[in-house]
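Next comes the sequence, and after it the predicted model I'd like to discuss.
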Amino acid sequence: VDIDQGLRAYMIKVYNLMGLGLLITGLAAWGAFHLAVTGDGQLTGFGQLIYASAFRWVVILAPLAAVMFLSFRIQSMSVAAAQTTFWVYAGLVGLSLSTIFLVYTGTSITQTFFATAAAFGGLSLYGYTTRRDLSAFGSFLIMGVIGLLIAMLINIF
């Protein structure tokens, strides 16, 4: 029972931190889009910078750089430094993903978010209540993602 309570407390902390990270990502994406695009759909100066200039590559690649930095330095970082890097990463991902607001409606983005959150929550609850290791699904799901990427590329043409 003590181990279960400790695991439960740990998992709640992890889920809370990840939830806060998702909130930061969403707010950064929403905020960046609203700073970048006027009400009539025209790009502001900020929008020109992050969406239509060579700087957009920095915006696109910055989350990858943050992940690489964190993965190389995580063992020697303090907890506070690692958390700060995670929050910066969450904001960078939001900035990078803000372009989805240029293509999709708020309704479709919201529906996709809630469908993904429900699937994650359902699988988490299933794994927690049945105490099954769901890592065996990993290779199957990766193959599904690869299949979806191939289908998306085919549909482009």
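Sure, I can see it.

Every contact and neighbour count from this point should use C-alpha atoms.
Noted.

Would you state the helices of the chain in chain order?
Applying DSSP state H to the chain gives helices spanning 2-36, 45-52, 56-73, 79-97, 100-103, 106-130, 137-156.

how far away is Gly21 from Leu35?
To Leu35, Gly21 is 21 Å away according to Cα to Cα, to the nearest Å.

Pasting the second one now:
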Amino acid sequence: MYNFDQEPERRHLVDEAGLNSFLSKIYGYMALAVFVSALSAYLTMTVFASQMMSLMVHHPWTMWLLLLIPIVLTFAINFQTTRNPVASFILLMITAIVYGVTFAFIAGTYTGQDIASAFVASATVFVVMAILGTVTKKDLSRWGSYASAALIGLIVAMLINMFLKSSAANYIFSFIAVIIFTVLTAWDA
């Protein structure tokens, strides 16, 4: 057994090849989850559209269930990650399907061009910031705490704006959210 107390300077060594392999694997899982969500959304709005609309009309609480299930699944994934990676992967795919179904109903109010533009823009920002956060030599640890604090402030402001109903504030909050999540993506990577 190696005693790190004998050589404290070795504690900070990182196996870069192993880290890059791990990050590639994680990003691959996330890409698969996004694909599964997109496929679920597509199938929900095309092949199963009449069944899903009928379900929503006859059981309006179903939308609340679709919004709450991912929260429960996220906690289950966090609990299962180290105990059972296969179960975590299955829960991730179930979460992706539920998000796909949920987003299908939200996306039903927008055109295909709007959705494609939003997807391409957000995917591009995510990929660029993930790469930047992975390869940069700069310490981004402080950025994460600032962005997390800003995210909490944004959520509070958005909750207040639910009562004020200011479209101008919603527009400004959209830009702020993009900046916050861009910083959080770079920090997290």
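It's in. The shown structure was predicted, so the numbers you read here are calculated from the model rather than taken from an experiment.

quick one on the thing from earlier: and the helices of the first structure, which is most packed in?
Burial of the helices of the first structure is given as mean neighbour count (mean count of other Cα atoms under 10 Å); helix 79-97 ranks first at a mean of 19.

That helix maps to which residues in the second structure?
The alignment of helix 79-97 of the first structure onto the second structure (TM-score structural alignment) covers residues 85-103.

That stretch vs the first structure, average distance?
For stretch 85-103 of the second structure, the mean deviation from the first structure after alignment is 1.1 Å (mean Cα distance after the TM-score superposition for the first structure).

can you check stretch 119-133 of the second structure too?
By mean Cα distance after the TM-score superposition for the first structure, the fitted stretch 119-133 of the second structure averages 1.4 Å away from its aligned residues in the first structure.

What residues in the first structure pair up with that stretch?
Using TM-score structural alignment, stretch 119-133 of the second structure lines up with residues 113-127 of the first structure.

contacting residues around stretch 155-164 of the second structure?
For stretch 155-164 of the second structure, contacts defined as Cα atoms under 8 Å, 6 or more residues apart in numbering pick out 169-170, 173.

Who wins on neighbours among those?
Taking other Cα atoms under 10 Å as the neighbour criterion, Phe173 ranks highest of those with 17 neighbours.

Return the residue of the first structure aligned against that residue.
Matched by TM-score structural alignment, Phe173 of the second structure corresponds to no residue in the first structure.

Surely Phe173 of the second structure is in contact with Leu154?
Yes. In this structure Phe173 of the second structure lies within contact range of Leu154 using Cα atoms under 8 Å: 7.2 Å.

And the alignment partner in the first structure of Met30 of the second structure, how far from Ala117 of the first structure?
In the first structure, the residue paired with Met30 of the second structure is Met18, using TM-score structural alignment. Using Cα to Cα, Met18 of the first structure is found at 12 Å from Ala117 of the first structure.
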